[in-house]
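1. pasting a predicted model and its sequence here:
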Amino acid sequence: MNVDFLDALEQLAREKGIDKEVLLEAIEAALISGYKRNFNSAGNVRVDIHRDTGEVRVFARKTVVEEPEDTRTEISLDAARDINPSYQLGDVVEIEVTPRDFGRIAAQTAKQVVTQRIREAERSVIYGKFADREEEVVSGIVSRIEPRVAYVDLGDTEAVMPQSEQMPTDKLHLGDRVKVFIARVERTTKGPQIVVSRSHPGLLKRLFELEVPEIYDGVVEIKAVSREAGYRSKIAVHSRNPEVDPIGACVGTRGGRVQSVVNELNGEKIDIVEWSEDPATFVANALSPAKVVDVQIFETEKVARTIVPDYQLSLAIGKEGQNARLAARLTGWKIDIKSESQVSGEDLFTNLDEDPESDDNAVGTLADDWLNEP
């Protein structure tokens, strides 16, 4: 090593944001291992890289004793005082043992250590940068597509988007620019892994924050989101300012704001409903676009039983129960749906099962019964 090496190391350290002293200490530690391996030395050695000249020297460290038992690690008091009369028992003597061809080993080791430390530093920087951006929306370019995963170039690194995080309606192609939601950032043996999503409900929420200034400013709040990615979603919004219409703010002039979100999600239908503290009102709103005649809440069973006009029943339940399923997820209530004619002449609200069942999608039991009728 020489002065040119130190200059190059200093420049590299500045470019990569790594402390030069940290690199030199790492090289010294690696050289100790290299010396032990190549010269069958005991563990009592120290490697010193001169900070001005780059000269590398190896020192054997020996403890001063009366009668040495292992001459590799111990030195007699008389021999130590031949080097320096001031040595006492228990002192540590350093004796230079630099091999003749150690410069070649030092150069090779230094290259390996610097490369490794730079890689580690870059990984650490990337992890730190994206760990702080979890749950954000970023733009990227589809760089690779494999059967069960797509890779998205985020500029500084490549993120992975598993099939489970892709929208069923997405038809990704190489070079496509897409907006993705940073679902999680993980440390792995190969460096940070950034997992992004197009199906996460958080993507819908963040897209509305980008499109609706009232949401970004905190005037309008998104209270809940339920989503079946690529097909249909519902969001519940609430205005902290009574003079601001939360639904109108999200829809925008001539529907421009919501249409921008729909276009980004490849035509996914989005129902925007008003949130309410009153569970009955919220459930009725959540079943939009269906009109609800009446809602009765059963707190203990966490069930909301609703009555809709006959001609609105199929609309309230939706295709394959989708509307009721999304409304149930949005509100957190099991929703049972009946038409006016179905409840005519029967006391619907006094025949609630003690332990109502629900399917995995949390659609109410009465809605399930209706769907299963021949």
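-> Right, received. Where do you want to start?
2. rest of the way, CA atoms for contacts and neighbours
-> Will do.
3. with adjacent residues omitted, what lies nearest to residue 216?
-> Sequence neighbours aside, residue 209 is the residue nearest to residue 216 in space, at 5.1 Å (criterion: Cα to Cα, 6 or more residues apart in numbering).
4. so that neighbour makes contact with residue 221?
-> No. With contacts counted by Cα atoms under 8 Å, residue 209 stays clear of residue 221, the gap being 9.4 Å.
5. now do the shared contacts for these two.
-> residue 215 (Cα atoms under 8 Å, 6 or more residues apart in numbering).
6. and here is the other one:
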Amino acid sequence: MRSDGTMVEFNPFMAGTDDDPYPTYAWLRDEDPVYHSERHGFYAVSRFADVEAVSRAWQRFSNAQGIDIDQTGDLFGPNFITSDPPDHRLTRRLLQHRFSPRAISDAIEPLVRDQVNELVAKVAGNNAVDVGRELAWPLPFSIACHLLGFPSEDREFLWDASQRFEERQVGRSVAPEVAERAAAELRLYVAEQAAGRRRNPGHDLVSLLVSAEIDGKPLSELEIVGNTFALFNAGTQTTACLLTNALVLLGSHPEQLAWLTRNPDRVPDAVEEFLRFEAPVQHFTRTTTEEVSMHGIRIPHGSKVVLLYGAANRDPREWIDPERLDLSREPRRHVAFGEGIHFCLGAPIARLEGRIALEALLPHLRNYRLTDPPTRLRSHQLRGYVSVPAALA
């Protein structure tokens, strides 16, 4: 309850929550750090230390019953993100070498640079361009499709289907029919791609999953589809949200843009501040495997516990003046990519794409401005934009 007597409710499905959740986050951190939603039945932790602790305690807070507050992950099929050890560890180990520093440096970084240069050339000097649709979304889709071996001519379908997959309706705590249909289309597409790799394997991630064995057994069809779907979704949506958030924040904070223009060597630090200030993934969910007590609150066995990354990343117990965007801030650990054994596998690639894109764009942003209000991605979980109309001339 606020000082004026009005009740505070954290309801991610309510109209307006995605516009500005931060005042509610601040109240939760200070007044109700283990919040219980009587309406939806979940608990929510908002302080940085608590989010970090729960993220690391996978034995008591499981991923295996889903990580999405609206059970979106059920539409994927079984995958390494929604599993616990030993299954999680074995599948992640199978993929890990494709995301190693050497693999990124040798194979992925040149690809990112080529794509960024091509996309920046299209928007540079333009006084009426949607930098969301023309740059921020195409870049991660291009990279993800390359890594998975998806044909370039399929990218328009994949972009459209992934947008429909993320569609949410105000007041509904389950995915609408449009999202379910999109998920079915994407699963069918992935299954067809996997069938093609069995006939003609390549060096992409789908071929790796099709040919892989864990404990002497090949992955099932459901596991191949689920893991491919998860890799595609995680590698596109969240990075696009990082980039669109950065482009909107630079347009709405001209003093920060001016500082970054004078200090281009600080772009890597700026990427971390964008991630902290506007976490692309605002929350994930865990399920308790036993009764747990936090801050004197008893959380029963089998309860859903929401980890509010967006709240944790603005915790004044961890940062000075955390509600202020400060690109000169010395970077420190945040939870935009999670924590513990489920720390985002693709985090190095997301950071790479963010850094290279901003470094290439920066010389063209001296007159950068937003020309119309950006359009938010309608999601209960992701925070970013679909459209960012701007001028670069």
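-> Here it is on my side, so go on. Here the structure is a predicted model, which means the values were calculated and not measured.
7. now the TM-score, please.
-> Scored against TM-score structural alignment, normalised by the length of structure 1, the superposed chains reach a TM-score of 0.22; 132 aligned residues with a Cα RMSD of 6.4 Å.
8. returning to that earlier point: how much space separates the residue nearest to residue 216 of structure 1 from residue 203 of structure 1?
-> Noted for residue 209 of structure 1: a distance of 10 Å to residue 203 of structure 1, by Cα to Cα, to the nearest Å.
9. now do the helices in structure 1.
-> Along structure 1, the stretches classed as helices by DSSP state H are 3-16, 20-39, 77-83, 102-131, 201-211, 213-216, 246-251, 256-264, 279-286, 313-317, 322-331, 340-343, 365-372.
10. picking up where we left off before, next, count neighbours for the residue nearest to residue 216 of structure 1.
-> 19 (other Cα atoms under 10 Å).
11. the longest helix along structure 2 packs against which elements?
-> When structure 2 is parsed with DSSP H, its longest helix is helix 221-252. Packing partners of helix 221-252 of structure 2 (3 or more Cα pairs under 8 Å, 6 or more residues apart in numbering; DSSP states H and E): helix 138-148, helix 177-199, helix 205-211, helix 254-262, helix 267-277, helix 347-361, strand 369-370, strand 385-387.
12. buried ones in it?
-> Neighbour-count burial for helix 221-252 of structure 2, counted by 16 or more other Cα atoms under 10 Å, picks out 223-251.
13. and it with helix 254-262, angle?
-> Orientation check (axes from the mean of the first three to the mean of the last three Cα atoms, to 10 degrees): helix 221-252 of structure 2 against helix 254-262 gives 100 degrees.
14. now helix 221-252 of structure 2 against helix 138-148, angle please.
-> Relative orientation of helix 221-252 of structure 2 and helix 138-148, computed by the same axes, to 10 degrees: 160 degrees.
15. in TSV, list the helices and strands packed on helix 221-252 of structure 2 along with distance to residue 157 of structure 2 and mean neighbour count.
-> Shown next, in TSV, are those (distance: least, Cα to Cα, whole Å; neighbours: other Cα atoms under 10 Å):
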stretch	distance to residue 157 of structure 2	mean neighbour count
helix 138-148	11	21
helix 177-199	9	17
helix 205-211	18	21
helix 254-262	34	16
helix 267-277	28	23
helix 347-361	22	21
strand 369-370	28	20
strand 385-387	16	22
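16. could you measure from residue 38 of structure 1 over to residue 216 of structure 1?
-> 63 Å.
17. tell me which of those two has more neighbours.
-> Using other Cα under 10 Å as the criterion, residue 38 of structure 1 and residue 216 rank with residue 216 on top: 14 against 10.
18. residue 250 of structure 1 versus the more buried one, what's the distance?
-> 11 Å.
19. and if you look at residue 48 of structure 1?
-> Relative to residue 250 of structure 1, and taking Cα to Cα, residue 48 of structure 1 is found at 66 Å.
20. the two - which one has more neighbours?
-> For residue 48 of structure 1 and residue 250, the more surrounded residue by other Cα under 10 Å is residue 250, and the numbers stand at 24 against 18.
21. so that one makes contact with residue 259?
-> No. The pair residue 250 of structure 1 and residue 259 fails to qualify as a contact (Cα under 8 Å) at a distance of 9.9 Å.
22. can you give me the helices for the stretch 51-200 of structure 2?
-> 87-96, 101-103, 109-123, 131, 138-148, 155-165, 177-199 (DSSP state H, counting those that start in this stretch).
23. which one, of those helices, ends up nearest to residue 356 of structure 2?
-> helix 109-123 (6.7 Å; Cα to Cα).
24. and stretch 203-216 of structure 1, what's buried?
-> Buried residues in stretch 203-216 of structure 1, defined by neighbour count with 16+ other Cα under 10 Å: 203-209, 211-212, 214-215.
25. give me the contacts around that stretch.
-> 136-137, 180-181, 197, 220-222, 225, 249-250, 257-258, 260-261.
26. what's the longest strand in structure 1?
-> Looking across structure 1 with DSSP state E, the single longest strand is strand 177-188.
27. just give me the neighbour total for residue 30 of structure 2.
-> Using other Cα under 10 Å, residue 30 of structure 2 is surrounded by 12 other residues.
28. buried stuff in the host helix or strand of it?
-> According to DSSP states H and E, residue 30 of structure 2 maps onto helix 22-31. Residues 22, 25-29 are the ones in helix 22-31 of structure 2 that count as buried (16+ other Cα under 10 Å).
29. from these, which is closest to residue 283 of structure 2?
-> residue 25 (11.7 Å).
30. wait, the closest one sits on residue 307?
-> No. Between residue 25 of structure 2 and residue 307 there is no contact under Cα under 8 Å: 11.5 Å.
31. list the contacts for residue 94 of structure 1?
-> Contacts of residue 94 of structure 1 by Cα under 8 Å, 6+ apart are 59-62.
32. tell me the spacing between it and residue 234 of structure 1.
-> Taken as Cα to Cα, the span from residue 94 of structure 1 to residue 234 of structure 1 is 74 Å.
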